[in-house]
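Undergrad: the following comprises the amino acid sequence and a computationally predicted model.
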Amino acid sequence: MKKDGSRLEDVGPWLKLNMAPLLPVQLHALISDFGSPVEVLEASYEAIGKSLGIKEDRARDLIEKIRRIDVDKEIEEIGIRGIKIVTYMDSTYPSCLKAIFDPPLVLYILGKFPFPDKNNLAIVGSRQATLYGRLMANSLAKEIAGFGVSIVSGMARGIDTAAHRGALEGGGWTIAVLGSGLDIVYPAENAWLMKEIVASGTVISEFPLGTRPLRQNFPRRNRIIAGLSMGVVVIEATRRSGALITTEYALENGREVFAVPGRIDSRYSEGTNSLIKQGAKLVTNVRDILEEFSHISPLDEEPSNKKGEKNLRVTLEGDELRVFEFLDFEPRHIEAIIHDLGIPVQRVVTALTGLEIKELARQLQGKMFIKKNRWA
C-alpha cells in the first residue's frame, strides 16, 4: 500500500464492487460475510443470495453483471488523471468517516492527501443564496479557517461556493465532496474553483468516473459531508433544502448542528430558523461555534490569520463610524446613504473610501455598498 492510498493494481476488486448497483451498506455486508472483495466476486450465487436476502437467480444476474464491469478502463483513467484511491480497509481511510453507519467503500481523491481527519466543519446551505447568505458563509469560513479548522462542503452554487472560497481566502484547508465522478465538474462554472481546491485542499467522491450529477447522488454526498465533520453549519435553507438532509445525517452520527438565523420573511431562512426552533445552536459569530469545540483554540485567542490585527472599529469616528453603522449586509445605494444620514455627498464618498481601505465596506455594481465584515 502506498502512503497516500492503495496501489492501482490492488484496487480492481474494490472498484468493481463500488461500481455495482448496490448500496454501500449492502457492499459492506458482503465484505463482512466473505472477508474481502475478491472473495465476494468468487462466492457462489447461492451464498451471495443468502447474504443479500435475494433469490439465487437474482444473485447470479448481479454477480455476472459485476464481473463484466471493465475495471481496467477505470483504472487507466484514474492513473491518467492522477486520482488517488483509498479503500475502506486502507490505514489512511478517514476514521471519522469510517464511524458512520454506511461509509463509502472507496474514495476517489484529487488534491492533498491524507487530509485532516479531525477539526473539520461543514458549511452548507441554499444554492439560490442571497448576498447576505454568501457573505456570511464566506466570512465564517474565512475566520474559522484561521483556527486550523478545515471547511467541508459540496461545491454547489451559493453557500457551498462561498464557504470554499472563504476557507481558501483565509489560508485554510477546504474539502469539496462531489455528487458526481471527479471527471465531471458540477456546476460547470466552478471548474476554476475546483482547480484552486485541488491545489491547496482536497476534492473527493465515492462515485466512479463518468457518473453524472443525478438528483439521487446528492443525499449520498451529504452523508459524507456530515461524516467528515465534527459539526454542520447551515446558512440559508428552504424547508425542503438538501442542506437539511446533511443535518439529519449529522444528528444520526452524533455531530453538532448549527444554524445562522435569517430574515423571517424570506423562504431561504425557513429551514435555518426552523432548525433553531428544534434545538440547533444559533450562530451569530465564530465564537458560537468554537465554544462547542474548546479543544480547537482558547476562545480568548485571535485566529492565526488575524493575529496582530487591531479591532478596527476603535479607529472609526465621525462620518466613517456613522456610515459603517448605517451599512448592512443587504446592498444600499449611495444616494440612500446620503439621504438617510443627511451627510453631504463628498463626505459620504470620503467615508466610504476609508471603509473600503479598512476592508469594512465593499462597493457593488450600480453604486451599491454593503458592510463587508462582522464583529465577533
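TA: Good, I have the coordinates.
Undergrad: use CA for all of it now, contacts and neighbours both
TA: Will do.
Undergrad: just want the most central residue of the chain.
TA: Residue closest to the average C-alpha location in the chain (C-alpha atoms, centre = their mean): S153, at 0.7 Å.
Undergrad: pretty sure that one is touching N120, no?
TA: No. Under the criterion of C-alpha atoms under 8 Å, S153 makes no contact with N120, lying 10.2 Å away.
Undergrad: if we can go back for a sec, so the residue nearest to the centre of the chain versus I159, what's the distance?
TA: Distance, S153 to I159, by C-alpha to C-alpha, to the nearest Å: 9 Å.
Undergrad: repeat for W14
TA: Taking C-alpha to C-alpha as the measure, W14 falls 34 Å from I159.
Undergrad: and the comparison structure, right after this:
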Amino acid sequence: MHADDRLDWVALSLIPGLSSERLRLLLSRFGTPDRIFATPPSALATVVQEALAHAISARRFDGAAVETTARWLEDPVNHIITLADPAYPRCLLEIADPPPLLYLKGDPAWLGRPGFAIVGSRHATVQGRRDAMAFAEALSRAGLCIVSGLAVGVDAAAHEGGLAGGGGSIAVVGTGLDIVYPAANRALAHRLAQEGLLLSEFPLGTPPRAQHFPRRNRLISGLSRGVLVVEAAPRSGSLITARLAAEQGREVFAVPGSIHSPLSKGCHRLIKEGAKLVETAQDVVDELGVGASAAFPESATQRAVSQEAERCLRALGHAPLGLDGLVARTGLTPERLSSILLELELAGRVAVLPGGLYQAIF
C-alpha cells in the first residue's frame, strides 16, 4: 500500500468520535478512506450520526498527528498495515473487533508465524518469572512466536524467553508506538524492535490509559493459537485475556501452584473452569499439535551452598513459607535460620516474598 493511502487510513481513524466499529461499517459501505472522504455527508449519515458525517466530509482530523505519522513511517523499522492489506493477520479477522489499522515496529514477518500467548502477574515471584521464561523459550524453539503485553513480571520474562528460543516474540502494547510503557522495559522494547515486533492499534502519541490495556488483551489472544497463564491473582488482567481467548475459540492453559499462594488462585480458577493444566511445555505442544518437541532449556548451574543450607532448602519445599513455619520444620533458631536464608538468597536459591514468606527457586 502506498504511503499516501496509509495516511488516509490514519486520517480517517483520527476523526474524533469515530469508533472502530463505525469505521469498518463505512469501509464496508463506501470502500477505501479516500472514497469515504469524497462521499457527501448526506450519504455518510446513513451509517454514522449527522455531526460525525459532516466532520468526516470536512476532514476534521488532527493534521499535525498525520504529519507526525508520515515522518515516523520514514524509518524503515516502522510500518502500518490496514484491513485492506494482504499482510493483515488473518487470525485477527476472526475476532469480533479487528482494528482497522495496526502500527508496527520491527519485522512484520513475525505476524506470519503461529503465535502463542504467555501472560501473568506484574508482581510475579522469581519462580513465576523463571517459569514464564522457560515455557516461552521451549515453545519458541518448537516454532511458536511468543505473544505478550510488555508489562513487567511474567510478560517481560515471556518476551525474553521467546527471543532466546529463536521463534520470535510480539509485544502488543496499550500506547502509541512512540511511547515505551512501562519505562522499566525500555531496553526490552528496543530489543523487540530489532529482533521481534511491537504492535499497537493506538495512534502515535497515545499515552497509557487504564481502559487501553483490557482492550489490547483481545489482540494478544487474537494473535495466538492459545494462551498460557503463569501466576495470576483472582482479579488479574491476565484472566481477561484468558476469557477473551476462550470466546475467540483459542485454547486456554494454566500453570498450577501452591494453594497458599495468592498468585496461584487465578490459575486454579481457570483450571476449575476448564483450562488445561500444564506442567511442561510439551503439554502445550501436544495439545496444539505443533510438530517440534518442546523440551525445557537446561537450567543454569545453581550456586553451591552449605549442607545446612541445602537441608533448610529441602525443608522449605515448594510452597512459600514463613520463618515461624521453617523454625517448626527444622528446629533451628530464628537467628540461625535468618543467616541460612540470607546465604540462600545471595546464592539465588531462595526468594523473599511479600508478607515475610520465603520461596525456594528450582
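TA: Cool, the structure landed. The structure displayed is predicted, hence computed values, not measured ones.
Undergrad: map the residue nearest to the centre of structure 1 across to structure 2 for me.
TA: Counting by TM-score structural alignment, S153 of structure 1 lines up with S148 in structure 2.
Undergrad: correct me, but its match touches D155?
TA: Yes. With contact defined as C-alpha under 8 Å, S148 of structure 2 counts as touching D155 (5.5 Å).
Undergrad: quick check: neighbours shared by the two?
TA: Counting by C-alpha atoms under 8 Å, 6 or more residues apart in numbering, the residues touching both S148 of structure 2 and D155 are 118-119.
Undergrad: now the counterpart of S200 of structure 2 in structure 1: how far from P331 of structure 1?
TA: The equivalent of S200 of structure 2 in structure 1 is S205 (alignment by TM-score structural alignment). Distance of S205 of structure 1 to P331 of structure 1, computed by C-alpha to C-alpha: 37 Å.
Undergrad: between those two, point out the one with more neighbours.
TA: Taking neighbours as other C-alpha atoms under 10 Å, S205 of structure 1 and P331 compare with S205 leading, 21 against 18.
Undergrad: so what's the more buried one up against?
TA: Contacts of S205 of structure 1 were listed using C-alpha under 8 Å, 6+ apart, and they are 107-109, 177-182, 221.
Undergrad: go again using 6 Å as the cut-off
TA: The contact partners of S205 of structure 1, taken as C-alpha atoms under 6 Å, 6 or more residues apart in numbering, are 107-108, 177-178.
Undergrad: now the match of S153 of structure 1: how far from W110 of structure 2?
TA: 13 Å.
Undergrad: could you do F37 of structure 2 as well?
TA: Per C-alpha to C-alpha, F37 of structure 2 is found 33 Å from W110 of structure 2.
Undergrad: mind listing the strands for the stretch 151-300 of structure 2?
TA: Assigned by DSSP state E, counting those that start in this stretch, the strands in the stretch 151-300 of structure 2 fall at 169-172, 197-200, 226-230, 251-254, 276-277.
Undergrad: among those, which is the most enclosed?
TA: Most buried of the strands of the stretch 151-300 of structure 2 by mean neighbour count (mean count of other C-alpha atoms under 10 Å) is strand 169-172; its value is a mean of 30.
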